[in-house]
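> Prediction below, plus the sequence it came from.
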Amino acid sequence: MDLEYRLDGPQEAPVLVLSNSLGTTWQMWQPQMADFTRHFRVLRYNTRGHGRSPVSEGGLTLDSLGQDVIALLDHLDIERAFFCGISLGGMTGMWLNRHAPSRFPRIVVANTAAKIGEARGWLQRAATVRQQGMTPVASTAADRWFTPAFRKQNPGMVQLLIDDLAATPTEGYAACCEALAAANLRNEVAAMLRPMRVIAGTDDPVTTLQEAEWLAAQAKQTECVALPVSHLSNVACPSGFNQHVITFLTAGAAT
């Protein structure tokens, strides 16, 4: 297993897999760890191309990112787990709901959509970082990730995440952009059978509240909740985020 991962929390607790967003690492989940480890054995991993998780030969697709999660569970001899992913990690969660429902009783997807952005934009971004490095992306990310009020009140926290983004391996980031360019689950949403909670940001310019509401309306056993934040809702509103995740997943403990 070449994915970078770590486990925290009581060994006897149900496992919760956390999947990071594009340009972040498992460190983005730090605001959740104290609350989550009271209920779950938390499995964090770095999506391929991030941290020390290498890019596979031949590039990345949403299918391969989903298969990575299954392979990681198999490697750790974990038959079933809850899942929570944000943005790109949320798309991974939807893929798992569609293609591996027996492994995931309940799934939370945050700040995501069945199709994020347009292929042309993602391919242009991949080309930009390959040519110019991560600086152009890192210089504008705070505006996409957080509201002006949050940036003003929490400059240190914002800078830590931007520094992580700037340190993301260029080829890894570009390969994930290419995976997003091709990823489109809109025709598969109705076939997602496991209960899902969709967490949206009311001020999210990347994956809008309207897209989250569409997802909740189309997928079976799916509900949408909104937080007054932008794109990284788990960082900007950890108390609300944590409560939504814990109440939903623990309500399904017997599923």
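Alright, I've got the coordinates.
> Going by C-alpha atoms from here, please, whenever you check contacts or count neighbours.
Noted.
> For the helix or strand harbouring Asp68, which outside residues touch it?
For Asp68, the element it lies in under DSSP states H and E is helix 62-75. With Cα atoms under 8 Å, 6 or more residues apart in numbering as the test, helix 62-75 has contacts from 1, 3, 47-48, 79, 91-93, 95-96, 179-180, 183.
> alright, now check it against this:
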Amino acid sequence: MYEGERLQLPNHHLHYCLDGDATDSAKPWLLFCNSLGTDLHMWDAQAAGLSPYFRVLRYDRRGHGKSDAPPPPYSLTDLGRDVIALLDALKIERAHFCGLSIGGLTGQWLGINAGTRLDRLVLCATAAKIGTEESWNARIDAVKTNGLAAMTEATAERWFTSQFRSAHEEAVGAILETFAEIDPEGYNGCCAALAAADLREEIRRIAHPVLAISGSDDSVCPPGDLQYIADNVQQGKHLALPGRHIVNVESAQEFNAALLGFLIE
């Protein structure tokens, strides 16, 4: 895979990459949006498995990976507008969207506020409201005091089952290494967006077909949170797959099959 491209915006740049033949207009666009504390490589298995069927666009959220971290705090509107700017720059009128955790919240915002830019929505390991303002503010304080590296063990526990961690030590280690290297200001800026985001009423306006995917053992966004989304958008269904929060990595084959079936049905 090539190193990707940079989109310069007024206050920061976004790093993105394309997989598959971007010139093949017969294939729809599929945009992936990463979780808090990861970069676009969290979608490597999806890019490899789905690029024969889609023009795949991945990017690093502001403050993550190779994207800049403008001064925090950020809002969910900021994160959603970054996506719109990326679509505009690449002259993509409409795309399928798949986001996990804060990426799923970004997708909900887009479905509510920029629905004409989307086709189908896949919202994974997310919720219409994730956590509480108090819990996110406590996370921000912890990062300021101790940094992200101190949180890797607890993060591994939240993100993956013990069986997966034991069987895939190298892959999990690479993801946790990325987590520890995230810009603390970028991470905390996104925590501020999570603290303020509450779309529990507004998601009723989402008219797109929605597939809500949960990790069956996810304590961050339990299956009930995804069932709530499926029940409250206008065309939603819920699917639980084995795994915890980063379910697209832990159940990659099942995840890809679910996306392919939903997006081309």
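In hand now; what should we look at? Please read these numbers as outputs of a predicted model, since none were measured by experiment.
> Any idea what the TM-score comes out to?
Here the superposed chains carry a TM-score of 0.96, computed using TM-score structural alignment, normalised by the length of the first structure; 251 aligned residues with a Cα RMSD of 1.0 Å.
> rewinding a little: where does the helix holding Asp68 of the first structure end up in the second structure?
The alignment of helix 62-75 of the first structure onto the second structure (TM-score structural alignment) spans residues 76-89.
> Show me how far the matching stretch is from its chain's centre.
Here the centre of stretch 76-89 of the second structure is set off from its chain's centre by 14 Å, with Cα atoms, centre = their mean, to the nearest Å.
> try stretch 171-188 of the first structure
Relative to its chain's centre, stretch 171-188 of the first structure lies at 13 Å (Cα atoms, centre = their mean).
> re earlier: once aligned to the second structure, how far is the helix holding Asp68 of the first structure on average?
Compared with the second structure after the fit, helix 62-75 of the first structure shows a mean deviation of 0.5 Å (mean Cα distance after the TM-score superposition for the first structure).
> The residue nearest to Ala22 of the second structure when sequence neighbours are not counted: neighbouring residues, count only.
Counting by Cα to Cα, 6 or more residues apart in numbering, the nearest residue to Ala22 of the second structure once its immediate chain neighbours are dropped is Arg55, at 5.4 Å. Using other Cα atoms under 10 Å, Arg55 of the second structure has 23 other residues around it.
> Ok, Cys191 of the second structure next?
That count, for Cys191 of the second structure with other Cα under 10 Å as the rule, works out to 25.
> mind checking what it lines up with in the first structure?
Cys191 of the second structure maps onto Cys177 in the first structure, by TM-score structural alignment.
> Quick one: classify that match as helix, strand or coil.
Cys177 of the first structure falls in the helix class when you classify it by DSSP: H, G, I helix; E, B strand; the rest coil.
> Please apply the same query to Leu123 of the second structure.
strand.
> can you give me the strands in the first structure?
Under the criterion DSSP state E, the first structure contains strands at 5-8, 15-19, 41-45, 82-86, 107-110, 196-201, 222-227.
> can you redo those as CSV with distance to Gln30 of the first structure?
Below are the strands of the first structure laid out as CSV (distance: least, Cα to Cα, whole Å):
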stretch, distance to Gln30 of the first structure
strand 5-8, 11
strand 15-19, 11
strand 41-45, 10
strand 82-86, 14
strand 107-110, 16
strand 196-201, 18
strand 222-227, 19
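> With adjacent residues omitted, what lies nearest to the match of Cys191 of the second structure?
Spatial nearest neighbour of Cys177 of the first structure, chain neighbours left out: Trp122 (5.2 Å); criterion: Cα to Cα, 6+ apart.
> sorry, back to before: nearest to Val55 of the first structure among the contacts of helix 62-75 of the first structure?
For the contacts of helix 62-75 of the first structure, the closest approach to Val55 of the first structure (Cα to Cα) belongs to Arg48, at 5.3 Å.
> Just give me the match in the second structure for the closest one.
Using TM-score structural alignment, the equivalent of Arg48 of the first structure in the second structure is Arg62.
> burial count for that match?
Residues within reach of Arg62 of the second structure, counting by other Cα under 10 Å, total 25.
> do Lys144 of the second structure as well
For Lys144 of the second structure, using other Cα under 10 Å, the count is 13.
> next one: the one 5 residues further on
Per other Cα under 10 Å, the neighbour tally for Ala149 of the second structure reads 16.
> and what of Pro155 of the first structure?
Neighbourhood size, Pro155 of the first structure [other Cα under 10 Å]: 11.
> The equivalent of it over in the second structure and Gln163 of the second structure, how far apart?
Counting by TM-score structural alignment, Pro155 of the first structure lines up with Glu169 in the second structure. Glu169 of the second structure sits 10 Å away from Gln163 of the second structure, going by Cα to Cα, to the nearest Å.
> just Gly99 of the second structure next, same as before
25 Å.
> Have a look at the two and say which one is more surrounded.
Set Gly99 of the second structure next to Gln163 and count neighbours by other Cα under 10 Å: Gly99 wins out with 23 against 10.
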